[in-house]
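Chemist: could you work out the structure for the sequence below:
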Amino acid sequence: MKIFRVLVINPGSTSTKIAVYDNEKSIFLKNIKHSNEDLEPFNTVAAQYEFRKEVILNELIQADIDIERIDGIIGRGGLVKPIESGVYAVNEALKHDLRVGILGEHASNLGGLIADDIANSLPHAKAFIADPVVVDELEDVARVTGCPSMPRRSIFHALNQKAVGRLFARTRGFVYEELNLIVAHMGGGISIGAHKEGKVVDVNNALSGYGPFSPERAGTLPTGALIDACFSGEKTHEEMNKLVNGNGGLVAHLGTNQAYEVEKRIKAGDKHAELVLSAMCYQIAKAIGGCAAVLKGKVNGIILTGGIAHDDFVIKYIKERVDFIAPVAVYPGEDEMTALMQNGLSALREEVECRVYE
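Modeler: Predicted structure coming up:
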């Protein structure tokens, strides 16, 4: 079997994770932390581009990785235009939208740009992104709200949801496209998707929209109360945004974004902490039930994933309320590096056809 060498680049707000694989075998993995002092000189995320690229190259050199042998480089997809799930070869249109941040500024926008730049310096390397958070496969009926100017938008943990969906299918002798699944990704944000034969036909906007509240996000709020808060004069536009994305959820109630810390408080007898975490789990279970309705009750499996899937309290609470719908599988954590590698290998092996971003 031909050995393909793949470099994976996953930029986060204060770190850049990189990994090198020879086929599925990991030969190098590094989580590069960026201090406030490192990032302070840059006014925007886009301005960090050269800095982050050089840090990556230096780490590869220090690890004696022969970059000339790299066949493919895959970066975490950023906030581009809504697109279908899949692997995308980096092209000029994609690079333009990553640079300008067409749907917003985020460190993940740098993934495809750095991948392309490094690939262009190598003899035969190709650059890709895969399953960014803006993957949009919603059915039309799922987009409509009571305000025509405010349609529902698909922003969710597409990379991990798709990866665990494929893993669930593969370990049971099926292919992902044959199954109806409900996947709940539970991390700093929470997204619950209805996967209908390979497409996420309904999912909540996990960034700053609706759905269950999460460790850092407020989720669905009473509309009237939210309007009153916006016009009360007590908070600025920026402060209101922070209220729903960053300072909401567990942070607002309990002053922490760590579910395991809340679970420790519960074990120590904190009844308020138990109520708040129960409420978050209750909302997750309700959203899973809603996805079951989307799939007309024909559900092959429910998958609980993300960092919070390590917490026994959370898993037990949700299972008790949804396992009547379908068997529940738990895949704790979020292995984005492996998911990106698998997508890159599939493209290099021509097991999937690369999509064209337009």
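
Chemist: for the rest of this, base every contact and every neighbour count on C-alpha atoms.
Modeler: Noted.

Chemist: what about Pro11, distance to Val100?
Modeler: Note on Pro11: its distance to Val100, by CA to CA, to the nearest Å, is 17 Å.

Chemist: tell me which of these two has more neighbours.
Modeler: More crowded of Pro11 and Val100, by other CA atoms under 10 Å: Pro11, with 25 against 14.

Chemist: output the longest helix belonging to the chain.
Modeler: As assigned by DSSP state H, the longest helix anywhere in the chain is helix 271-294.

Chemist: residues in contact with it?
Modeler: Residues from elsewhere that reach helix 271-294 (CA atoms under 8 Å, 6 or more residues apart in numbering): 182, 184, 192-194, 202, 211-214, 250, 253-254, 259, 262-263, 265-266, 298-299, 314, 317-318, 321-322, 325.

Chemist: next one: it to chain centre, how far?
Modeler: Taking CA atoms, centre = their mean, to the nearest Å, one finds the center of helix 271-294 at 20 Å from the center of the full chain.

Chemist: give me the contact list for the helix or strand just after it.
Modeler: Counting by DSSP states H and E, the next helix or strand C-terminal to helix 271-294 is strand 301-306. Strand 301-306 has contacts (CA under 8 Å, 6+ apart) with 164-165, 180-187, 315, 326-334.

Chemist: among the contacts of helix 271-294, which are in helices?
Modeler: 250, 253-254, 259, 262-263, 265-266, 314, 317-318, 321-322.

Chemist: hmm, back to that, list only buried entries from the contacts of strand 301-306.
Modeler: 164-165, 180-187, 315, 326, 328-334 (16 or more other CA atoms under 10 Å).

Chemist: which of those residues fall in strands?
Modeler: Mapping those onto strands (DSSP state E) picks out 180-186, 328-332.

Chemist: enumerate the positions of the one helix or strand Asp228 maps to that are buried.
Modeler: Element membership of Asp228, judged by DSSP H and E, is helix 223-230. Buried residues in helix 223-230, counted by 16+ other CA under 10 Å: Cys230.

Chemist: and the next element down the chain from it?
Modeler: helix 237-244.

Chemist: ok now that next one, how far from the chain's centre?
Modeler: So, by CA atoms, centre = their mean, the centroid of helix 237-244 is 22 Å from its chain's centroid.

Chemist: here is the second sequence; please produce its structure so I can put it next to the first one:
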Amino acid sequence: MSNNILVINCGSSSLKFSLVNSQTGNQPITGLAERLGDSDAILTIKENGQKQVIDIANGSHSQALDALLKQLDEKQQLSTIKAVGHRVVHGGENFTSSIIIDDKVLSAIESCNHLAPLHNPANLIGIKECQKLLNTVPHVAVFDTAFHQTMPKSAYLYPIPYELYEQHGVRRYGFHGTSHRYVSAALAETLNKPLEELNLVSAHLGNGCSATAILKGKSVDTTMGLTPLEGLVMGTRSGDVDPSLHHFLCTQADMTIDEVNNLLNKKSGLLGLSGISNDMRTLDEASQKGDQRATLAINVFCYRLAKQIAALSVSLGRLDGLIFTGGIGENAASIREKVLNQLSVLGFQVDSTHNASAGKDQQGLITSSGSTPAYVVSTDEEWMIAKDTDALVA
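Modeler: Below is the predicted model:
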């Protein structure tokens, strides 16, 4: 029987997909439907290095999926799909692991919509449309939050009236769980050590950023909170700010609460500090040319990341390694070096040569002999989703 899993990541106006072999991680077909609902909506399919763009003007999620499935049929891949794995951003306290989707599961996901109003409703659209068009195979939900459900109350509760947690679910949930789970397991396999014997901090750094303390394979603390806004400096998100900033901006800058929320989510972070871009590559180039605000944005990003890594290590007792992953974590050697240089208190000493090659030929290791080890590990959330899906439907 085929091991191919169709992985779906549905956004409010987009649909990302991958056909993944759950055993090897090979992804023969990937792509994206974007600008859904608009006149310039398109479906892009990548196969064997070739890109195919299909016009789906004003197309909905359903029409994008229909167009995708027709292409998979023409490529003789539709019949190879064993199951569909869906990325779901928020599972609240309802889900501690991935699960086969039925009506009860759909209702439970919907009950978390208020916790992720920009993401969960879109995830549900993808699930329901896929179920209609691919109704002969099982569907599985894989949650960004599930990995962090092992955090103790001392890590996930806010110091606010307890009844707000009881009545409204106000607590820290954490995100990027699929990525943190994948890279920690991948590193353990690379080192040929049981994951249950390792205490790690994983830093997922992209446009969205989070770091997680992983004690013997389980998340015990993380930087994101009730929403993905808490924690590290990100591409356009502020990360941690004084909670009174909202009130201050509403009263002093005559902003509405929605405007403040938009500011902190979409106009802050690297973009807000630099005034140039949310892309670290652009900022690095500008900094090298002497742009002081680009340099400032990078310095704030690295300092706050180093500070959070040090804080997370408190929950581990012993730090066996630090993982860098995500677009920035895997590719920005200068960022890794700047962060590690600020973590000498934890015994880190960067090896500039190994770091420049992202630890190639060194099992990802980018630190010197005798140093607390730091590694670069490429994340693969799609493969993790495919693995979970395959295991559940086996």
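
Chemist: reformat the ones in strands among the buried ones among the contacts of strand 301-306 of the first structure as TSV; add distance to Ile56 of the first structure.
Modeler: Shown next, in TSV, are these (distance: CA to CA, whole Å):
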residue	distance to Ile56 of the first structure
Asn180	39
Leu181	37
Ile182	36
Val183	33
Ala184	32
His185	29
Met186	29
Val328	39
Ala329	36
Val330	33
Tyr331	29
Pro332	28
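
Chemist: and which of those residues is nearest to His34 of the first structure?
Modeler: Met186 (25.0 Å; CA to CA).

Chemist: that older thread, and the ones in helices among the contacts of helix 271-294 of the first structure, which of them are buried?
Modeler: Buried among these by 16+ other CA under 10 Å: 250, 254, 259, 262-263, 266, 314, 317-318, 321-322.

Chemist: check the alignment and tell me where Leu305 of the second structure lands in the first structure.
Modeler: Taking TM-score structural alignment, Leu305 of the second structure has Ile284 as its aligned residue in the first structure.

Chemist: what about that match, neighbour count?
Modeler: Quick note: Ile284 of the first structure (other CA under 10 Å) scores 27 neighbours.

Chemist: residues in contact with Met280 of the second structure?
Modeler: 235, 270, 298, 328.

Chemist: which position in the first structure pairs with it?
Modeler: Using TM-score structural alignment, Met280 of the second structure sits opposite Ala259 in the first structure.

Chemist: give me the distance between that match and Leu221 of the first structure.
Modeler: Counting by CA to CA, the gap from Ala259 of the first structure to Leu221 of the first structure is 21 Å.

Chemist: which residues are in contact with the helix holding Asp228 of the first structure?
Modeler: Outside helix 223-230 of the first structure, the residues that touch it by CA under 8 Å, 6+ apart are 235-237, 240.

Chemist: please identify, among these, the one with the most neighbours.
Modeler: Met240 leads the contacts of helix 223-230 of the first structure on contacts (other CA under 10 Å) with 15 neighbours.

Chemist: and it, what's its match in the second structure?
Modeler: Aligned partner of Met240 of the first structure by TM-score structural alignment: Val260.

Chemist: could you check how far that match is from Thr44 of the second structure?
Modeler: Taking CA to CA, one finds Val260 of the second structure at 35 Å from Thr44 of the second structure.

Chemist: now do Ser238 of the second structure
Modeler: Taken as CA to CA, the span from Ser238 of the second structure to Thr44 of the second structure is 32 Å.

Chemist: and those two? Which one has more around it.
Modeler: Ser238 (23 against 16).

Chemist: which residue in the first structure aligns with that one?
Modeler: Residue mapping for Ser238 of the second structure onto the first structure gives Ala218, with TM-score structural alignment as the criterion.

Chemist: do Val84 of the second structure as well
Modeler: By TM-score structural alignment, Val84 of the second structure lines up with Ile73.

Chemist: give me the neighbour count for its match.
Modeler: Around Ile73 of the first structure there are 28 residues (other CA under 10 Å).

Chemist: pull the contacting residues for it.
Modeler: 6-9, 115-116, 119, 125-128, 344.

Chemist: quick one: which of those residues is the most crowded by neighbours?
Modeler: Neighbour-wise, those (other CA under 10 Å) top out at Gly344, 33 neighbours.

Chemist: now that one: how far from Tyr317 of the first structure?
Modeler: Gly344 of the first structure is 37 Å from Tyr317 of the first structure, by CA to CA.

Chemist: next, the angle helix 237-244 makes with the helix holding Asp228 of the first structure.
Modeler: 140 degrees (axes from the mean of the first three to the mean of the last three CA atoms, to 10 degrees).

Chemist: once aligned to the second structure, how far is helix 223-230 of the first structure on average?
Modeler: Once fitted to the second structure, helix 223-230 of the first structure is off its aligned match by 2.7 Å on average (mean CA distance after the TM-score superposition for the first structure).

Chemist: chain center to that helix: distance?
Modeler: The answer for helix 223-230 of the first structure is 29 Å, by CA atoms, centre = their mean.

Chemist: same deal with stretch 5-17 of the first structure?
Modeler: Centroid separation between stretch 5-17 of the first structure and its chain, computed with CA atoms, centre = their mean, is 14 Å.

Chemist: what's the span of it, first residue to last?
Modeler: Stretch 5-17 of the first structure has its terminal residues 17 Å apart, counting by CA to CA.

Chemist: got it, and stretch 153-167 of the second structure?
Modeler: 16 Å.

Chemist: pull the number of nearby residues for Lys81 of the first structure.
Modeler: Around Lys81 of the first structure there are 18 residues (other CA under 10 Å).

Chemist: so how far is Thr16 of the first structure from it?
Modeler: Taking CA to CA, one finds Lys81 of the first structure at 23 Å from Thr16 of the first structure.

Chemist: and the counterpart of Lys271 of the first structure in the second structure, how many residues sit next to it?
Modeler: Under the alignment (TM-score structural alignment), Lys271 of the first structure pairs with Gln292 of the second structure. Gln292 of the second structure: 13 surrounding residues under other CA under 10 Å.
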